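A.B. asks: quick one, what's the 3D model for this:
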Amino acid sequence: VSLPILAVTLFLGLLVSVFQAVTQVQEMTLTFVPKLVGVAIILAFMGNWMLTTLVQFMHLCFERASMLGA
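C.D. replies: The predicted structure is shown next:
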């Protein structure tokens, strides 16, 4: 469920780090802003799927937990 966010953050972090190494620009906000924008875009497009998957998982967990007490 969290793979899209982690993958985009990893890719953007690597891309910005390479850019900083090539240009020798060491600005901290340069790494933060692209990651923030990337995560916002991924949440806008995949947030519904992620939430639906987590809700289904929680329903399954509660259903199985109720079977343990019976």
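
A.B. asks: switch to C-alpha atoms for all contacts and neighbour counts from now on
C.D. replies: Noted.

A.B. asks: what ranges do the helices span in this structure?
C.D. replies: If DSSP state H is used as the criterion, the helices of the chain fall at 3-23, 28-69.

A.B. asks: to compare against the first, here's another:
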Amino acid sequence: MSEQLVFHFQSTLSLVLYLALLPLLAAMAVGLVVGILQAVTQVQDQSLPMTFKLLTVILLLLFGGSLLAVPLEREAAEVFDSFPTLTR
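C.D. replies: Okay, the predicted model is just below:
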């Protein structure tokens, strides 16, 4: 029983890392591009990179959230299906 619990915990944590990877990579790429553009143009605004990163993550989750939700839904269904055997 405890092996199943550890397996579900491990698979859920790896799923969370997998789902967080795409927004983090997008924010990192946008931050790098905005940072380079700020260095080239010598614009010293501190809120500019954060604004573009936030907009990028919001748009990514808005348009790609349904694709990211499929594995999460599958994992939740698996955990709920195996819940009676885990709680015995």
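
A.B. asks: need the TM-score between these chains.
C.D. replies: The TM-score (TM-score structural alignment, normalised by the length of the first structure) is 0.78; 70 aligned residues with a Cα RMSD of 1.7 Å.

A.B. asks: adding mean neighbour count, write the helices of the first structure out as TSV.
C.D. replies: Written out in TSV, the entries for those read as follows (neighbours: other Cα atoms under 10 Å):
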stretch	mean neighbour count
helix 3-23	14
helix 28-69	13
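
A.B. asks: any idea how far Val65 of the second structure is from Val40 of the second structure?
C.D. replies: Careful, residue 65 of the second structure is Gly; it's not Val. Here the criterion is Cα to Cα, to the nearest Å. By it, Gly65 of the second structure lies 34 Å from Val40 of the second structure.

A.B. asks: in the second structure, point out the residues matching stretch 31-46 of the first structure.
C.D. replies: Counterpart in the second structure of stretch 31-46 of the first structure, with TM-score structural alignment as the criterion, is residues 49-64.

A.B. asks: what about that stretch, distance to the chain center?
C.D. replies: The chain centroid and the centroid of stretch 49-64 of the second structure are separated by 12 Å under Cα atoms, centre = their mean, to the nearest Å.

A.B. asks: do stretch 37-50 of the second structure as well
C.D. replies: Distance, centroid of stretch 37-50 of the second structure to centroid of chain: 26 Å (Cα atoms, centre = their mean).

A.B. asks: return the residues in contact with the closest residue to Leu54 of the first structure other than its chain neighbours.
C.D. replies: Nearest residue to Leu54 of the first structure in three dimensions, chain neighbours excluded: Val1, at 7.6 Å (Cα to Cα, 6 or more residues apart in numbering). Neighbour list for Val1 of the first structure: Met50, Thr53, Leu54 [criterion: Cα atoms under 8 Å, 6 or more residues apart in numbering].
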